[in-house]
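1. okay, sequence plus prediction incoming.
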Amino acid sequence: MKRNLLILTITVMLSTTVSGKIIKRQLSIFQNSVPETETLARGTMEFVYDYRCCIDTTNIIEDNISSDNMLLQIGPDGLSKFSSYKNLTVDSLLMRSSQEQIANAALEGKLSNGEFMTIYKNYPAGRLTHTEKICQDWFSYDEDMPCFDWELMDSVINVLGYECQSAKCMFRGREWTVFYTEDIPLADGPWKLHGLPGLIMRASDEKGHYTFECIGIKSKADRPITIYKVPFNKVKRSDYYDTKHRYEVNPYAYFEATTGGHITVSDETGNIQLDAYDPIELPFDYIELDWKK
């Protein structure tokens, strides 16, 4: 189902550290429609994860931690989907609201998007598909289901009442430590992580730049596992990262180059920021560190 909306709003914000260095530029665009979806299967179980990533690894404080709640939907034949719970909520709100209600919700900040990264495991069978929206465009790439050379460890913790054993491995430049429970016999987990004899309940890289922790479980679910029916730009994984990087070092220039639009960026006092279109150096790196190769 597709719902046309009246609203198309662009919000820009410059974020700075205490030293005055710009660490992130944000470009939020409220779309004028909710994409149609295709149902892949009915989900059978759902797990909510608190996802956190550090957007300034030179100064790891709470203000520099970006977070979102992510939903892991489990389907038949190993199919699963890992996506933003906030985006599902926003889509639902848009579909059942009047245009006036939508406009009011936007003004109240209730239509802010979550993480656009979506990971499908075993879609298609034996493959992993990553979809993501970058600026106004949708991208996707697929790859063989990644192999993780897990080393089982001795540490044990409790997550949501489940006893969890630990394991670690190197994957694409980061060392991951995870905690999984055999009480939930699913060889799945957040993001691309999988392959243990139980659900991965907590995961973090060695520096704490990326973390996932299960905070909610629905053992019986029938929410459909869907995918947007949009014209994906199908690319290689390396090309996806190149595009994402080009956008994040200068979202305003990327927006202008790909849409023909123009953005005037002003500070809080209304002064035009003449250097807003200059590229910046990102003070963080992506979850997979091999993207530059």
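-> In hand now; what should we look at? Note that this is a predicted model, so its numbers are computed, not measured.

2. for the rest of this, base every contact and every neighbour count on C-alpha atoms.
-> OK.

3. and residue 241, which of the three is it?
-> Under the three-state scheme (DSSP: H, G, I helix; E, B strand; the rest coil), residue 241 adopts helix.

4. distance of it relative to residue 285?
-> Distance of residue 241 to residue 285, computed by CA to CA, to the nearest Å: 11 Å.

5. higher neighbour count, those two?
-> Between residue 241 and residue 285, counting by other CA atoms under 10 Å, residue 241 is the more crowded of the two (17 against 14).

6. the residue nearest to that one when sequence neighbours are not counted: what secondary structure?
-> Using CA to CA, 6 or more residues apart in numbering and skipping the chain neighbours, the partner closest in space to residue 241 is residue 291 (6.2 Å). Under three-state DSSP, residue 291 falls in the helix class.

7. residues contacting residue 291?
-> When contacts are counted by CA atoms under 8 Å, 6 or more residues apart in numbering, residue 291 touches 237-238, 241-242.

8. which among those residues count as buried?
-> residue 241 (16 or more other CA atoms under 10 Å).

9. and the contacts of residue 291, which is closest to residue 111?
-> Nearest to residue 111 among the contacts of residue 291: residue 241, at 26.3 Å, using CA to CA.

10. give the buried residues for stretch 280-293.
-> For stretch 280-293, burial by neighbour count (16+ other CA under 10 Å) applies to 280, 282, 291.

11. so which of those is the closest to residue 89?
-> Among those, residue 282 lies closest to residue 89 (CA to CA), at 29.7 Å.

12. report the separation between that closest one and residue 34.
-> Remark: distance between residue 282 and residue 34 (CA to CA) = 31 Å.

13. next one: residue 209
-> Counting by CA to CA, the separation of residue 209 from residue 34 is 32 Å.

14. re earlier: could you check how far the residue nearest to residue 241 is from residue 245?
-> As judged by CA to CA, residue 291 and residue 245 stand 10 Å apart.

15. dropping in the other structure now:
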Amino acid sequence: MKTSLMTGLCFALSLQAFAQNPDQALARVKYSFVHVKDTTQKNNPYTENMLLVIGKNASVYTSLDRLNRKLVDDGKAKPEPTAPNAPFKPVSFQDYYFFVKENLFFIKEKIYNEYLAEENAPKINWTTTKDTASFSGIACKKATAYFKGRNWIAWYAPELPFQSGPWKLNGLPGLIVEAYDDKQQVQFHFAGMDKVTEANTNSDSFFYEKDIKLPKDAKRTDMKEYNRIKEFSVKDPIGFASAMTGTDRKNIRMGVSMTGIAGPTVTNNPIELPEKK
């Protein structure tokens, strides 16, 4: 199965001209995400199943748990019988788009409205090594880098010539299959990969269509404005709701969040840490 997948992907890459936006989706990669958000609770890390959809030029990284929950809510899939509390499990609400040729990076998030924030793709100064490893039969090489306040170790697959990876990790001469920081506080573990075919392409979800493309209805903004909006929504949720809806503050009633948790979870250890000066 692994050999046929590699052959099919390489064949698709050799035939496809340098992609424009939108880009043809060639494969979907699953990751198990582990994050020690609260360093006082190291034995109880946050976990989530994630999905990276990749093409020759573009990729999008999103929450697989969120996608599956929406399919269940829309009646297009059945809930997992082993996950009775799944509707209340926190999920990530950011989607990350990366376009290699254009050197552009986008974050999409719904904060009352859907916002699409644009910035230049983050530059990661990777150092490649001679170390090798295999993950689910995929031969990988090791690379290290200091990025967003952490020392990262990444394992990439030269035989899969995609420059993408989970989250904001990218820029290696091969798909990033595994990645983690040197303290093992943030980890992305490879959990499988499928070639995109007509049989598994459908319109049930934006992320299962045949192309990778930016959402049309999201409000375009820059990172500065996006961060300002996000900070406002977290620091003063009632004031934010009032500003967005035009409703007087005293008439705003804040209920339980859609993650099933009232208020923000404890995070004293975000993925992005202050850069060393």
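-> Arrived safely, thanks for sending. All values derive from a computational prediction rather than experimental measurement.

16. which residue lines up with residue 150 of the first structure in the second structure?
-> Using TM-score structural alignment, the partner of residue 150 of the first structure in the second structure is residue 126.

17. looking at it, its match is touching residue 142, isn't it?
-> No. In this structure, residue 126 of the second structure is not within contact of residue 142 by CA atoms under 8 Å, at 9.8 Å.

18. in the second structure, what residues pair with stretch 186-202 of the first structure?
-> Mapping stretch 186-202 of the first structure onto the second structure (TM-score structural alignment) gives residues 162-178.

19. first to last residue in that stretch, what's the distance?
-> End-to-end span of stretch 162-178 of the second structure (CA to CA): 14 Å.

20. same deal with stretch 191-200 of the first structure?
-> Distance between the two ends of stretch 191-200 of the first structure: 10 Å, counting by CA to CA.

21. list the buried ones in that stretch?
-> 191-196, 198-200.

22. residue 7 of the second structure sits in which helix or strand?
-> Assigned by DSSP states H and E, residue 7 of the second structure belongs to helix 2-15.

23. distance of residue 86 of the first structure from residue 194 of the first structure?
-> Residue 86 of the first structure is 23 Å from residue 194 of the first structure, where distance means CA to CA.

24. how about the aligned partner of residue 190 of the second structure in the first structure, nearest residue that isn't a chain neighbour?
-> Alignment note (TM-score structural alignment): residue 190 of the second structure maps to residue 214 of the first structure. The shortest distance from residue 214 of the first structure to any non-neighbouring residue, by CA to CA, 6+ apart, is to residue 49 (4.2 Å).

25. alignment lookup: the one you found to the second structure.
-> Counting by TM-score structural alignment, residue 49 of the first structure lines up with residue 31 in the second structure.

26. ok, and what's touching whichever helix or strand that match is part of?
-> Using DSSP H and E, residue 31 of the second structure maps to strand 27-35. Identification of contacts with strand 27-35 of the second structure by CA under 8 Å, 6+ apart yields 9, 45-55, 64, 166, 185-196, 271.

27. let's go with 7 Å and repeat that
-> For strand 27-35 of the second structure, contacts defined as CA atoms under 7 Å, 6 or more residues apart in numbering pick out 45-55, 185-196.

28. by how much does it deviate from the first structure on average?
-> Superposing on the first structure and averaging over aligned pairs (mean CA distance after the TM-score superposition for the first structure), strand 27-35 of the second structure comes out at 1.0 Å.

29. next SSE after that strand?
-> Once strand 27-35 of the second structure ends, the next helix or strand along the chain (criterion: DSSP H and E) is strand 46-54.

30. whereabouts in the first structure does that following strand align?
-> Per TM-score structural alignment, the counterpart of strand 46-54 of the second structure in the first structure is residues 66-74.

31. any idea what residue 219 of the second structure aligns with in the first structure?
-> In the first structure, residue 219 of the second structure lands on residue 232 (TM-score structural alignment).

32. who are the contact partners of the spatially most central residue of the second structure?
-> By CA atoms, centre = their mean, the second structure has its centre lying nearest to residue 61, at 3.1 Å. Counting by CA under 7 Å, 6+ apart, residue 61 of the second structure makes contact with 51-53, 95-97, 166-167.

33. same check on residue 84 of the first structure?
-> Residue 84 of the first structure neighbours (CA under 7 Å, 6+ apart): 68-71, 114-116.

34. OK, contacts around residue 284 of the first structure?
-> Applying CA under 7 Å, 6+ apart, we find residue 284 of the first structure in contact with 55-57.

35. swap in residue 190 of the second structure?
-> 30-32, 177-178.

36. who wins for neighbours among the residues you listed?
-> residue 177 (29 neighbours).

37. which residues are in contact with it?
-> So residue 177 of the second structure contacts 155-157, 190 (CA under 7 Å, 6+ apart).

38. how about the secondary structure of it?
-> strand.

39. if I look at it, how far off is residue 67 of the second structure?
-> Counting by CA to CA - residue 177 of the second structure and residue 67 of the second structure are separated by 21 Å.

40. just residue 147 of the second structure next, same as before
-> Per CA to CA, residue 147 of the second structure is found 28 Å from residue 67 of the second structure.

41. coming back round to it: report the mean deviation for the match of strand 46-54 of the second structure after fitting onto the second structure.
-> Compared with the second structure after fitting, stretch 66-74 of the first structure has a mean deviation of 1.2 Å; criterion: mean CA distance after the TM-score superposition for the first structure.

42. centre of the chain versus stretch 174-192 of the second structure, how much separation?
-> Stretch 174-192 of the second structure has its C-alpha centroid displaced from the chain centroid by 13 Å (CA atoms, centre = their mean, to the nearest Å).

43. what's the span of it, first residue to last?
-> 16 Å.

44. now swap in stretch 105-125 of the first structure and tell me
-> 39 Å.

45. next, the buried residues of it.
-> For stretch 105-125 of the first structure, the neighbour count (16+ other CA under 10 Å) marks 105-106, 111, 113-115, 117-123 as buried.
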